[in-house]
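Participant: I would like to see how this sequence folds:
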Amino acid sequence: MRDDIKRLNKRIKEEILILPVRQCTKDSLEKAIFGSLSFYTYLPLDILDTTKDRECYLAKTIDLSLYAILYVASVVFTDKLFDHQMNIKSHKLFVEYNFFIKEYAVRGLQETIGSESKFWMSFDALKYKLFANSSFTNHDFNGGEEELFIKLLNKSSLIGAYISAMQIIVQEELEWDKILDALNKFHKAFQLVDDYEDLIEDAKNDQLNYYLYVG
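Facilitator: This next block holds a predicted model:
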């Protein structure tokens, strides 16, 4: 395993350990970060590999990787809780992810990125896009297949924040448009797999799902 990945993994485990949440939440968080969400966990390091002087940006990139994946995990888990409807048990998870993990992540991002207004304006816009399109059901959505894809991909809109943050950290001219285009293509495949895995639950709760809507 690469040294930078070892450093990041160690840092993530250390930070999860001190989070003021239940052990079961820490376990599920760590499992997701190194499992289903691992693409996002290591994305900043993957982008860093395209730079000429990666060592110069490595420390900041590890910070970004840590706080970004904690934020993404909090968003993903919250979305899942709403999709599957909340009970008393999931209410506790909702509180932990939104009032402890997400806030911890945002504070870390602020320390890492600073007060760069361009990033935070973009971040707020992406958050709005994410949450404005996360509550559709199969019955109240009206549109064609192309529009459906756009709505579903908006669930992953925070990926744009990764690009914005890395542009601030990496003081080099990279092919950012091509990187973003590649990520968008990945998310089409990712969303199709995610909808397939959630097919039964989405059918029960009438959540917007590509296969249920298109048929």
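
Participant: For the rest of this, base every contact and every neighbour count on C-alpha atoms.
Facilitator: Noted.

Participant: Spatially central residue in the chain, please.
Facilitator: When the chain is reduced to its mean C-alpha position, the closest residue under C-alpha atoms, centre = their mean turns out to be Val72, at 3.0 Å.

Participant: Double-check that it belongs to a helix.
Facilitator: Yes - according to DSSP: H, G, I helix; E, B strand; the rest coil, Val72 belongs to a helix.

Participant: Spell out which helix or strand contains Val193, please.
Facilitator: Applying DSSP states H and E as the criterion places Val193 in helix 176-197.

Participant: I'd like the distance from that helix to the chain centre, please.
Facilitator: Computed by C-alpha atoms, centre = their mean, to the nearest Å, the chain-centroid distance of helix 176-197 equals 12 Å.

Participant: Buried residues in the helix or strand harbouring Phe123, which are they?
Facilitator: Phe123 is part of helix 117-132 when elements are defined by DSSP H and E. Neighbour counts over helix 117-132 (16 or more other C-alpha atoms under 10 Å) mark 119-120, 122-123, 126-127, 129-130 as buried.

Participant: and for comparison, fold this next one:
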Amino acid sequence: MTEPDDSGRSPRRWAVSVLQWLLALGAFWYVIRGVDWGATAAALGDLSSLVVAAVLAVTALEFCARFAMWYVLVNGLVDASLATTARVDLVIKFVNHVVPSKAAGHSVAPLVLRHYTGVEWSDAVGLAGVNTGLYAALYGATALSSVAYFGPLTGRLSGGWLLVLVFSTGIYVAAGALVLLTGRRMDVAGRLVARLEGTLRQVPRIGDRLAG
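Facilitator: Down below sits the predicted model:
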């Protein structure tokens, strides 16, 4: 059996931490290697300081809203710090950016929730579903308000563009509302996952690890 070191962390945990940092740095390098920093600096230089400040403020507000949403949802079941729920959100968004599909991050959300908060699989599935529904509904509602401003109110969008944007953002609103309205049936998915967990535990020697 591996003995923990003086800091209270086993060599295995240190190895996992090092691997996580290497993966994060590798992904960061992969993203920034194609950036033309000269063109980026020139483009930012053409913007007014007010616009840059507004973009940074909106971005910060978005992060705070996402962290707060997970914090409220998770703390409805277990005690979790804001830092923990922020990690949950950032890991999910990281998967979204690495894999070219937003569905990828949401599909691993139950796994991430269970890893960082220790909730049961059934609860993790329910929390992930509610978060997805809220995100889609809020995203769609915000987008529709922007479409309304640039469309009927100011007339900056042509009829064709307005129709396309209303349809695409309406899908978000409809999907989010559908998930939230059917939230009472999330227990069905939860029971299915719980049953799968029980089945995995029957696998000899590695069953407990598979069940998480």
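
Participant: Can you give me the TM-score here?
Facilitator: Once superposed, chain against chain, the TM-score is 0.30 (TM-score structural alignment, normalised by the length of structure 2); 108 aligned residues with a C-alpha RMSD of 5.3 Å.

Participant: one step back: for the helix holding Phe123 of structure 1, what is the distance to the chain centroid?
Facilitator: With C-alpha atoms, centre = their mean, you get 13 Å for helix 117-132 of structure 1.

Participant: cool, and stretch 173-191 of structure 2?
Facilitator: On C-alpha atoms, centre = their mean, the centre of stretch 173-191 of structure 2 falls 18 Å from that of its chain.

Participant: tell me which strands and helices the lengthiest helix in structure 2 is in contact with?
Facilitator: Ranked by residue count under DSSP state H, the longest helix found in structure 2 is helix 121-148. With contacts defined as 3 or more C-alpha pairs under 8 Å, 6 or more residues apart in numbering; DSSP states H and E, helix 121-148 of structure 2 has these neighbours: helix 49-74, helix 109-117, helix 159-181, helix 186-200.

Participant: Those: which one's closest to Thr85 of structure 2?
Facilitator: Closest to Thr85 of structure 2 of these, according to C-alpha to C-alpha: helix 49-74, at 5.5 Å.

Participant: For that closest one, buried residues please.
Facilitator: 66-71, 73-74.

Participant: Serialize these to TSV and add fields for distance to Ile171 of structure 2.
Facilitator: Output for the buried residues of helix 49-74 of structure 2, formatted as TSV (distance: C-alpha to C-alpha, whole Å):
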residue	distance to Ile171 of structure 2
Arg66	21
Phe67	24
Ala68	24
Met69	21
Trp70	23
Tyr71	26
Leu73	24
Val74	27
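
Participant: just the residues you listed now: which is nearest Arg114 of structure 2?
Facilitator: Val74 (10.6 Å).

Participant: Touching, that closest one and Leu127? I think so.
Facilitator: Yes - Val74 of structure 2 lies in contact with Leu127 (C-alpha atoms under 8 Å); the separation is 7.2 Å.

Participant: returning to that earlier point: quickly note the distance from the residue nearest to the centre of structure 1 to Glu103 of structure 1.
Facilitator: 12 Å (C-alpha to C-alpha, to the nearest Å).

Participant: Check Glu146 of structure 1 too.
Facilitator: The gap separating Glu146 of structure 1 from Glu103 of structure 1 is 35 Å, by C-alpha to C-alpha.

Participant: mind checking the end-to-end distance for stretch 90-105 of structure 2?
Facilitator: 10 Å.

Participant: and that stretch, which residues are buried?
Facilitator: Buried-residue list, stretch 90-105 of structure 2, by 16+ other C-alpha under 10 Å: 90-93, 95-96, 104-105.
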